[in-house]
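Enquirer: 3D, please:
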Amino acid sequence: MTVQARLTLSAAAAAIVVGLAACAPLPVTAPPTIAARSATEAFELQGRLSASDGQQAASGRVEWQHIRSTHHFTLLSPLGQVVAQLDADALGARLQTADGQDLSADSAEALLPRVLGVDVPVSRLGLWVQAAPGPDAEIRNRDSTGRPALVIDQGWRIEYLEYAGESGDAPPARLDISRGDARIRLVIDSWTTLP
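Expert: This next block holds a predicted model:
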């Protein structure tokens, strides 16, 4: 066999080895862990929020008690004065403001925007603050513990910037919720699961 033939044969063998290596299956990587999370029907939280519709902004403190289908929101100014109280249940919603307005509507969704300036779905908000989005929401990213880091739900983008601990079931501590020009930033200072 000539030197030329041996070089050609060696080149062909090398090409076959490279070709077979390209066809080899890629190493299997473990799927990211998924933290088991479920929504509770009764909770109480206290925190700070800011809300903006792109033109106007509001900020202050929020106290929210949610028990099954009832909601009690107290919105306070940054200095601690009550700005508004919103109560909602199966019979409807009532809003009382510091300037003496008394409003009522069929649901909290109809009244909360009057205070926040952002038309946010209260029923979804209850799931979002627990990092337990509904089955039709899309979890786009998870953190290293398997908890939601980015969720898309009905056009809303929910980013979980911080959790209250390292465990998989720790509640969120900082959220950024946005859709278009509407944005709500929420820092949860205390969280209590109610019986």
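Enquirer: okay, CA-based contacts and neighbour counts for the rest of this
Expert: Fine.
Enquirer: Show the contacting residues for the residue lying closest to Ile139 once chain neighbours are set aside.
Expert: Once flanking residues are discounted, Ile139 sits nearest to Val151: 4.4 Å by Cα to Cα, 6 or more residues apart in numbering. Val151 is in contact with 133, 137-141, 157-159, counting by Cα atoms under 8 Å, 6 or more residues apart in numbering.
Enquirer: Which strand or helix spans Val151?
Expert: Per DSSP states H and E: Val151 is located in strand 148-153.
Enquirer: ditto for Ser10
Expert: In the assignment (DSSP H and E), Ser10 maps to helix 3-23.
Enquirer: Next secondary structure after that helix?
Expert: According to DSSP H and E, the helix or strand after helix 3-23 is strand 42-52.
Enquirer: Please generate a structure for the following sequence too, so the two can be compared:
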Amino acid sequence: MSRPFAARCALLAALLLPYGCATVPGNAPEPPAATPAPLLTQFRLTGRLAADDGEHRFATAFAWSHTPSRAELSLFAPTGQTLARLTLEDGDAALATAEGERHEADAAALLEPLLGFSPPPLSALTAWIQGDPGPAPDRIERDQAGRPYRVWHSGWIVTFDSWQDDRPRRLTIERGAARLVLLLDTWSSEP
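Expert: Reported below is the predicted structural model:
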């Protein structure tokens, strides 16, 4: 091989090398974060939920009314009858069922017997249902549109399974054997 030919090949390889590296799979940058809709401080949400702890399953329709000072979560039987109503107000959590009313300082203690596991913190859940990764997530993966796809937060893994407009439609929230699936049907900015 002649020296000028070898030099031209080396020069061509040097010129083409950067273009070849730019297309290596796995080197694509993360999609930029989408501009999320502002978090609502008051809303009314209806939907369905399914909870599974590996041994017990629970499914219900729900209505969640939320303001900065009060939150109310109602769980319904298939007939539309209210099974339970959780109210959070002024640092007090109350759960009303057919068996009576119980009060606790922590809403999770009241919901645990219904779900089979302690639910995620309300502050994080309020953000997740609105498509926000929540306060201080450990890690975030984003979809092609830059929206959160999977969020790790204090042992919980939240997967945003589907979206409708700028809000999540379906979320799967897991920690260990505990699994909570939320299907969000209707939103209103009025509680």
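Enquirer: How alike are these chains, TM-score-wise?
Expert: Superposed pair, TM-score by TM-score structural alignment, normalised by the length of the second structure: 0.84. Supporting alignment: 184 aligned residues with a Cα RMSD of 2.4 Å.
Enquirer: Quick one: map Val187 of the first structure onto the second structure.
Expert: Under the alignment (TM-score structural alignment), Val187 of the first structure pairs with Leu183 in the second structure.
Enquirer: Next, find the distance separating that match from Gly100 of the second structure.
Expert: 28 Å (Cα to Cα, to the nearest Å).
Enquirer: before we move on, the earlier item: mind listing what the residue lying closest to the match of Val187 of the first structure once chain neighbours are set aside touches?
Expert: In space, Leu183 of the second structure comes closest to Arg170 once its chain neighbours are excluded; the distance is 4.5 Å by Cα to Cα, 6+ apart. Under the criterion of Cα under 8 Å, 6+ apart, the contact partners of Arg170 of the second structure comprise 160-163, 181-184.
Enquirer: Which of the residues you listed are still contacts in the first structure?
Expert: Checked against the first structure using both residues aligned by TM-score structural alignment, their matches' Cα atoms under 8 Å, the contacts of Arg170 of the second structure keep these contacts: 160-163, 181-184.
Enquirer: Can you pull out the residues in contact with stretch 38-50 of the first structure?
Expert: 57-68, 127, 130, 132, 184-195.
Enquirer: Quick check: chain neighbours aside, which residue is closest to Ala33 of the second structure?
Expert: Excluding the flanking residues, the one nearest Ala33 of the second structure by Cα to Cα, 6+ apart is Gly146, at 4.3 Å.
Enquirer: That should have said Glu101 of the second structure, apologies.
Expert: Closest to Glu101 of the second structure by Cα to Cα, 6+ apart is Leu95, at 5.5 Å.
Enquirer: Three-state assignment for the residue sitting nearest the centre point of the first structure, please.
Expert: Against the mean C-alpha coordinate of the first structure, by Cα atoms, centre = their mean, the closest residue is Ile158 at 3.6 Å. Of the three states, Ile158 of the first structure takes strand under DSSP: H, G, I helix; E, B strand; the rest coil.
Enquirer: residues contacting it?
Expert: Contacts of Ile158 of the first structure (Cα under 8 Å, 6+ apart): 128, 150-152, 175-178.
Enquirer: What residues in the first structure pair up with stretch 77-90 of the second structure?
Expert: Going by TM-score structural alignment: stretch 77-90 of the second structure matches residues 77-90.
Enquirer: Buried residues, that stretch. List them.
Expert: Using 16 or more other Cα atoms under 10 Å as the test for burial, stretch 77-90 of the first structure gives 82-89.
Enquirer: Which single one of those residues is nearest to Val115 of the first structure?
Expert: Within those, the smallest distance to Val115 of the first structure is 7.2 Å, found for Ala84 (Cα to Cα).
Enquirer: contacting residues around the closest residue to the closest one other than its chain neighbours?
Expert: Leaving out its chain neighbours, the residue that sits closest to Ala84 of the first structure by Cα to Cα, 6+ apart is Thr97, at 4.2 Å. Going by Cα under 8 Å, 6+ apart, Thr97 of the first structure touches 83-85.
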